[in-house]
Structure formats: structure tokens, C-alpha cells
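Colleague: Sequence first, then the predicted structure:
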Amino acid sequence: MNATAPLKGRVALVAGATRGAGRQIAVQLGAAGATVYCTGRTTRERQSEMGRPETIEETAEMVTAAGGNGIGIGADHLDPRQVRDVVARIDAEQGCLDVLVNDIWGAEGLFSWDKKLWEDDLDVGLHILRLAVDTHIVTSHAALPLLVRRPGGLVVEVTDGTAQYNESRYRVSFFYDLAKASVLRMAFALSEELKGFGGTAVSLTPGFLRSELMLEHFGVTEASWRDGAAKDPHLAMSETPVYIGRGVAALAADPDRARWNGASLSSAALAKEYGFTDADGSRPDWWRYDAEVIGEGRPVTTEGYR
């Protein structure tokens, strides 16, 4: 294996790579030498319902600049035909698929934190579940026949929260809670189905993620993010999308990754296992911090947690 490009010759599909965690997962796979197909709804020609400025072409260019081969394809993962076309293109151009990352979400701004199920808009709630769950199913249904063509394939289902956390906490919103729990279970189900094909499926969560949306919410930039702690002191424990991206790259490069099959993982857990850091050289452990500081009502501190 090439030490500087351990994923050279590997092919990945990162579904939902336009921004946030998906974008940096694609970039970090590229930094490890992979060819990365990056998909999402927003292109330079059209925007998704989210109305965001980031495009899938930009992500592909970032992958290539990082040392990989980035290929951007506009696709709506609720449309099976579009997803099948993406997979057919990968098959025609590469003949294989080694890594599938399902990071499709697109429901920010749609769910409500302050309404009970019966008070919420049912159509909006069901659309959230389609965006968060159906998209992952559609993508896996189309991509897994190519991924299992040769042993060793990896599927990463990106969600919010570990299995342990989500089993013990209500995520405030009915539809949000159900969406994130469903992705966790989906990873476990896929781990069972892939066993006989030498494949590995895991769920993976970041911690408090400083995505483009989160930075805007706090009115800061990545350069000034610490100023956002005045609005929420827990932002001091946040992490960049680079962190989870490096985690996926490390997992994909691990020849013994099958030991993780069916596991619920976090960026911090992978950092501890593989020795990588976030972009600033730290190793934030948000979920341990949440349990030991927030959960126990202790004063905010980052000491020992990043």
C-alpha cells in the first residue's frame, strides 16, 4: 500500500457531498488518493430547495486539488433513475466501487424543535423522512450490486449521534429523532447483508459540527469560530468537517476494517483508533464531553476533551 496515497486505485461514491461532512469526506478520500464520485442536487446550473451557494462541482475540484480524482455529478437521490445512472457511469468508467458513503440529508430548516408530532405539518415531516431515509435506501439499492462485485467493500452511513446516545435520548423533534435513528439501524441491517460478500457497513457520526450552515447560524467564519462561544459556550467543543472526513479515509484504508462491521462509530472514536486529528491538530471528543459535562451539569470546559 502507498503510504502517502493509501487509497490510490480505489473508487468511492460520496452521496450528499455538496457541503458539510459529505464535502470533506470526499476531499479527505481524495487526499488519500481515491477517485471520488461526488453527488448532490446543487450544481452550477441549478440549486436544490435549500438554496445554498455550494455546488457539487466545487467539491469535485477540491477532491482533485487534494490529490485525488474528483468527479461531480448532479443527482437527486430520491429519483432511482438518476441514481442508477450515476452507478452505471461509475461501472462504465471504473468497473468497480470500493466505498459508498451515504451522507444525504438536506432537511435543515424543515424540522421543528418546538412542536409535538400532532402539531407539526405532516407533509413536511414525511418529506424529511424521505430526504433522510429513502435517499439512503435508493442509493444503496442501486450501488451495492457494484460494490459487492469484489470483496472488501465499505459502506458508511452518516448520521447524528451514536447508537448508545440515540437509544437513551429523545432528539427533541419526532421526525428528526426518527430520521437519525433509522440511519443507525440501516447501517446495522446492511452489515448483516454484506457479511457474506466480505463487505463492511458502519454508521458514523460527527460531534458538534462546524458546517457552513452552523458557522452562518453563529455569525462567524472558520477563522473566527471561537467568537460563537458567546452565543453557545459548547461551541468550544465543536469540530470541523475535516475530522469526520479523515475518519472515513482512515477506515477505508484499514485492511482490517471488517472488525468494525455493524458498529456505531464517531469521528472521535476513529481518531483515537487511527491517530489522526482535526484540522487544528486537536482531537475533540464531543460525545464523551456531552455525557460527562453536559449530562452531569458540570461547568463548560474543554480540558481533557480536545
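Modeller: On my side now, so go ahead. Residues are numbered from 1 along each chain as shown.

Colleague: rest of the way, CA atoms for contacts and neighbours
Modeller: Noted.

Colleague: nearest spatial neighbour of residue 9, skipping sequence neighbours?
Modeller: Excluding the flanking residues, the one nearest residue 9 by Cα to Cα, 6 or more residues apart in numbering is residue 34, at 6.2 Å.

Colleague: ok, the one you found touching residue 11?
Modeller: Yes. Residue 34 lies in contact with residue 11 (Cα atoms under 8 Å); the separation is 5.8 Å.

Colleague: Among the two, which residue is more densely surrounded?
Modeller: Neighbour count, other Cα atoms under 10 Å: between residue 34 and residue 11, residue 34 has more, with 29 against 23.

Colleague: mind checking how far the more buried one is from residue 278?
Modeller: Residue 34 is 20 Å from residue 278, where distance means Cα to Cα, to the nearest Å.

Colleague: Repeat that for residue 192.
Modeller: Counting by Cα to Cα, the gap from residue 192 to residue 278 is 31 Å.

Colleague: More neighbours: the two, which one.
Modeller: residue 278 (21 against 14).

Colleague: which residue packs closest to the more buried one, ignoring adjacent ones?
Modeller: residue 243 (4.6 Å).

Colleague: would that neighbour count as being in a strand?
Modeller: No. Residue 243 is assigned helix when assessed by DSSP: H, G, I helix; E, B strand; the rest coil, not a strand.

Colleague: second one coming, line it up with the first:
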Amino acid sequence: MWSPDPKALDGRVAVVAGATRGAGRGIAAALGEAGATVVCTGRSSRVHGSGASDYDRPETVEETAELVTRLGGRGVAVQVDHLDSGQVAGLAGRVREEFGRLDVLVNDIWGGELLKGGPARWNTPLWELDLDDGMRLLRLAVDTHLITSHQLLPLLIERPGGLLVEVTDGTREINASWYRISVFYDLAKAAVNRLAFSQGHELAPYGATALALTPGWLRSEMMLDNFGVDEETWRDALLPDRPGGLPTAPEGFAASESPRYVGRAVAALAADPDRRKWNQQSLTSARLAVEYGFTDVDGTRPDSWSGRPGADAWRLGVFPAPTPCRRGPDVPESTA
């Protein structure tokens, strides 16, 4: 089984913005596995309270930082609301003062899961959605990334080789071809892919790299809770006739991935001296697993975006049935 190199990122400093749970926690943990110092930010704090968090969840940035340290890195927890430019400026000042450098910035801020809603609300037309909720979803998903980059990129570009990772849902190609849940969600995820492209253009003269990265079907804390399982027992969610009325996951859940998988993708990119070849690209954790040879925590290389039967998330109902793009009333459906 593949195992991480505990010295691969020794001496590197990373900020994972949105590290409280989900992909952010997995990314912070994988950077810790590789020996990095990881500043873990988010709104939910065991010490200072939940702040402006939209979720009533137990996870905190302190737990993530402690996990980073247990795995061999150095975890530092900082409570930050990334919609507050002043707080993010304070974060940038603290990183500069305490570490004097920034090698990796991961923009994984989201917080829109409740606003997105469950499958019953998906595919609802724009004019039937709550406008305030939709605008807040965009602020949480896009404005936070812009604010964080604005405040922290000046530190990242002070030495060549910096890496900016914009975490989203779906590659540029997928999101260009399929309607994703709602107008607001669709726009948010497409926008983050474009942010990576735009920032890559601006960072290239400084020897830095920006790219977009998407996990597949993620076994986040929320997803595991939904099926009444944990990371050790997640395959039980696929069993029929589950006790206690617990839902059975669609077949595609067999190709799901732990948050550590996308984290190992970030760690591999950060350790690659030739990472600039990925500048402005939109990538999946599965593609990078093949490229760099890492595995998920169970030794597998899942790919829920793959078109292979048995792994195609669209075909097996992981997401609502996609609506192919149309160019106009007389133009056939896209086959992209």
C-alpha cells in the first residue's frame, strides 16, 4: 500500500481556508502527513465559539489542527470568517509575522450546504428560489475565495514556486456541459474553476501556480451522517434493507472517496517541483492519483467522475439527472 513521505513538505507553510471539515480537513491532514506547517481556518472554534458558521456541527478548526499535528505536521488553528476582509487581513499578518512565508494557499471555503438544500429542492427554477439564500450562497462560495486571495497572495508571490488551489465541485469541462442543481450552485462552481484560470494568468509571472481541484463523491462528515455510517463502516451504506430505516446509498457510492484523497492530491502537487505544468488547469483527485501514484486511505484509487459503468456518478444517481446544455430551440442537445 502507498504511504506518504513524512518529509516531502518539511519546512513548507500552508494555509487551508475552510479547514473545519470535509475536503478542507482532508487537505490539511494530508499536508500534515507530508510534514507541512498548516494554518487551519474556519468559523467553528472550540475556543472562541462557532462565530458566523451556517452549520450546527461539532467539528472545529482546533480539531483539524490537532489532527495535522498527530499526522506529523504542525497544525495551527485560527478562527476566521472569510467574508470579513479585516479578519482575513489579520490572518495574513499573523502568517507573515509567525512564519515569514506562504508556500501553499488552499481556498476551500464553502458553507452553502444548507442553502443548496437536499435533492427535493434541486432543479428548481431560479424564479422559484429564495433570492436572499441564493445570493448568500454565491457570497459564501465565491466572495470568500476572492477576499482570501486578495489578502494572502501578496505573501505567496514573495518567493517563486507558490501554489494556489481553488477547490470546487466538478471540473471545468463537466460544469460547462451539465446543469448543476440550481442556477446559484451551478454559477458558484463554474466561477471557482474560472477563478483558478484567472489567478493562474496573474501568478505565472511570479513563478506561482493556480489550479482548480475537485474531489469525487466525498465522504464528508455530513455525508457519512446522512447514511448513518463512519469512515470505518461506510460500505454498510450500500447494503439493502438497512436496520432502523437508514437509507441505502446509490450504487455509485462504492466509488466515493475520503477527504484525505483530495488532500493527498494537494500534497502531491505541492511536493512536485514541476507543478507549474498544471497552471490554470481544472483537475480531479482521481486524475492526480494516477499521475502521482498516491491512494486513498484504504489503498484504492476511486474515480466517481469516470464514465466507466459502475463508477459514473451521473448515471447511477449520485447527482440529480443532468440537463444537457442547449444552444437554442433548434439545436440538438450537446453530446459533450
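Modeller: In hand now; what should we look at? Since the structure is predicted, the reported quantities are computational estimates derived from the model, not experimental observations.

Colleague: Which residue in structure 2 aligns with the residue nearest to residue 9 of structure 1?
Modeller: Correspondence of residue 34 of structure 1 to structure 2, assessed by TM-score structural alignment: residue 36.

Colleague: ditto for residue 127 of structure 1
Modeller: Using TM-score structural alignment, the partner of residue 127 of structure 1 in structure 2 is residue 136.

Colleague: what's the mean deviation for the helix or strand that contains that match versus structure 1?
Modeller: Using DSSP states H and E, residue 136 of structure 2 sits within helix 131-138. Compared with structure 1 after the fit, helix 131-138 of structure 2 shows a mean deviation of 0.3 Å (mean Cα distance after the TM-score superposition for structure 1).

Colleague: what's whichever helix or strand comes after that helix in contact with?
Modeller: The element immediately downstream of helix 131-138 of structure 2 (helix or strand, assigned by DSSP H and E) is helix 144-156. For helix 144-156 of structure 2, the external contacting residues (Cα atoms under 8 Å, 6 or more residues apart in numbering) are 17, 82-85, 88-89, 92, 96, 101-105, 107-109, 162-163, 166.

Colleague: can you pull the contacts of the residue nearest to residue 9 of structure 1?
Modeller: Per Cα under 8 Å, 6+ apart, neighbours of residue 34 of structure 1: 5, 7, 8, 9, 10, 11, 12, 68, 69.

Colleague: Relative to residue 34 of structure 1, how far out is the aligned partner of residue 214 of structure 2 in structure 1?
Modeller: Here residue 214 of structure 2 is matched to residue 205 in structure 1, going by TM-score structural alignment. Plainly put, residue 205 of structure 1 is 22 Å away from residue 34 of structure 1 if you go by Cα to Cα.

Colleague: so what corresponds to residue 10 of structure 2 in structure 1?
Modeller: Aligned partner of residue 10 of structure 2 by TM-score structural alignment: residue 8.

Colleague: burial of the residue lying closest to that match once chain neighbours are set aside, as a residue count?
Modeller: Using Cα to Cα, 6+ apart and skipping residues adjacent in sequence, the residue nearest residue 8 of structure 1 is residue 33, 4.3 Å away. Neighbours of residue 33 of structure 1 under the rule other Cα under 10 Å: 25.

Colleague: Quick check, residue 33 of structure 1 in contact with residue 11.
Modeller: No. Residue 33 of structure 1 lies out of contact with residue 11 (Cα under 8 Å); the separation is 9.5 Å.

Colleague: can you pull out the helices in the stretch 151-300 of structure 2?
Modeller: 172-177, 183-203, 221-227, 259-271, 285-292 (DSSP state H, counting those that start in this stretch).

Colleague: between the fourth one and helix 285-292, how many degrees?
Modeller: Between helix 259-271 of structure 2 and helix 285-292, the angle formed by their directions is 50 degrees, by axes from the mean of the first three to the mean of the last three Cα atoms, to 10 degrees.

Colleague: can you tell me what part of structure 1 helix 259-271 of structure 2 aligns to?
Modeller: So helix 259-271 of structure 2 sits over residues 241-253 in structure 1, by TM-score structural alignment.

Colleague: what does the last one give?
Modeller: For helix 285-292 of structure 2, the aligned range in structure 1 is residues 267-274, judged by TM-score structural alignment.

Colleague: Now that stretch on structure 2. Mean distance?
Modeller: Mean for stretch 267-274 of structure 1 is 0.4 Å (mean Cα distance after the TM-score superposition for structure 1).

Colleague: how about that stretch: buried residues?
Modeller: Neighbour-count burial for stretch 267-274 of structure 1, with 16 or more other Cα atoms under 10 Å as criterion, is recorded at 267, 268, 269, 270, 271.

Colleague: Make CSV from these and add distance to residue 283 of structure 1 to it.
Modeller: Converted to CSV, these look like this (distance: Cα to Cα, whole Å):
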residue, distance to residue 283 of structure 1
267, 9
268, 7
269, 10
270, 10
271, 7
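
Colleague: What residues does residue 148 of structure 1 make contact with?
Modeller: The neighbours of residue 148 of structure 1, taking Cα under 8 Å, 6+ apart as the test, are 194, 197, 198, 199.
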